[in-house]
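Colleague: only geometry, no sequence info:
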């Protein structure tokens, strides 16, 4: 997805463990997951809105 392979992901996980510690890591992971989900939902909504606006614009042009 972001051009990261397994070695990079393992390195990121190890760095996160060192910085935040094992007790805080699950909370941070959960919050990050929720944020990514919200971002995807927002981009999906924006795409749908843009398509709807384009469709309405096309219909308006045909009516003129």
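Modeller: That came in fine, so what should we check first? Computed from a predicted model, the values in this text were never measured in an experiment.
Colleague: contacts and neighbour counts: CA atoms only from here.
Modeller: Will do.
Colleague: okay, helices next: where are they in the chain?
Modeller: Remark: helices assigned in the chain by DSSP state H are 6-63.
Colleague: give the contact list for residue 53.
Modeller: Applying CA atoms under 8 Å, 6 or more residues apart in numbering to residue 53 gives no contacts.
Colleague: what about versus this one:
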């Protein structure tokens, strides 16, 4: 399953970089309305595959009266 997702991710990235609006994968053809839709799908697939480099840092504030 992840090999199939990696192939799909590669196709989406190629489409994004070439400016294509349609992506053909196996027996399906998907048409996107904007590059932002492709970017969103790429980010979701990367997150599912564990390829996302962005990790959110969380900070826990601590407060003191200074006494």
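Modeller: Sure thing, it's come through. Not measured: the values here are computed from a predicted model.
Colleague: so what number do they get for TM-score?
Modeller: Once superposed, the chains reach a TM-score of 0.30 (TM-score structural alignment, normalised by the length of structure 1), with 30 aligned residues with a CA RMSD of 3.2 Å.
Colleague: so where do the strands sit in structure 2?
Modeller: Ranges of strands within structure 2 are 22-25, 28-31, based on DSSP state E.
Colleague: does anything pack onto the last one? Which helices or strands?
Modeller: Contacts defined by 3 or more CA pairs under 8 Å, 6 or more residues apart in numbering; DSSP states H and E place strand 28-31 of structure 2 against strand 22-25.
Colleague: got the buried residues for the strand it packs on?
Modeller: residue 23 (16 or more other CA atoms under 10 Å).
Colleague: and if you look at stretch 39-52 of structure 2?
Modeller: Quick answer for stretch 39-52 of structure 2 (16+ other CA under 10 Å): 42, 45, 46.
Colleague: which residues are contacting it?
Modeller: In contact with stretch 39-52 of structure 2 (CA under 8 Å, 6+ apart) are residues 2, 5, 6, 9, 12, 13, 16.
Colleague: measure the residue lying closest to the first one once chain neighbours are set aside to residue 18 of structure 2 for me?
Modeller: If I follow you right, that is residue 2 of structure 2. Once flanking residues are discounted, residue 2 of structure 2 sits nearest to residue 49: 7.0 Å by CA to CA, 6 or more residues apart in numbering. Counting by CA to CA, to the nearest Å, the gap from residue 49 of structure 2 to residue 18 of structure 2 is 23 Å.
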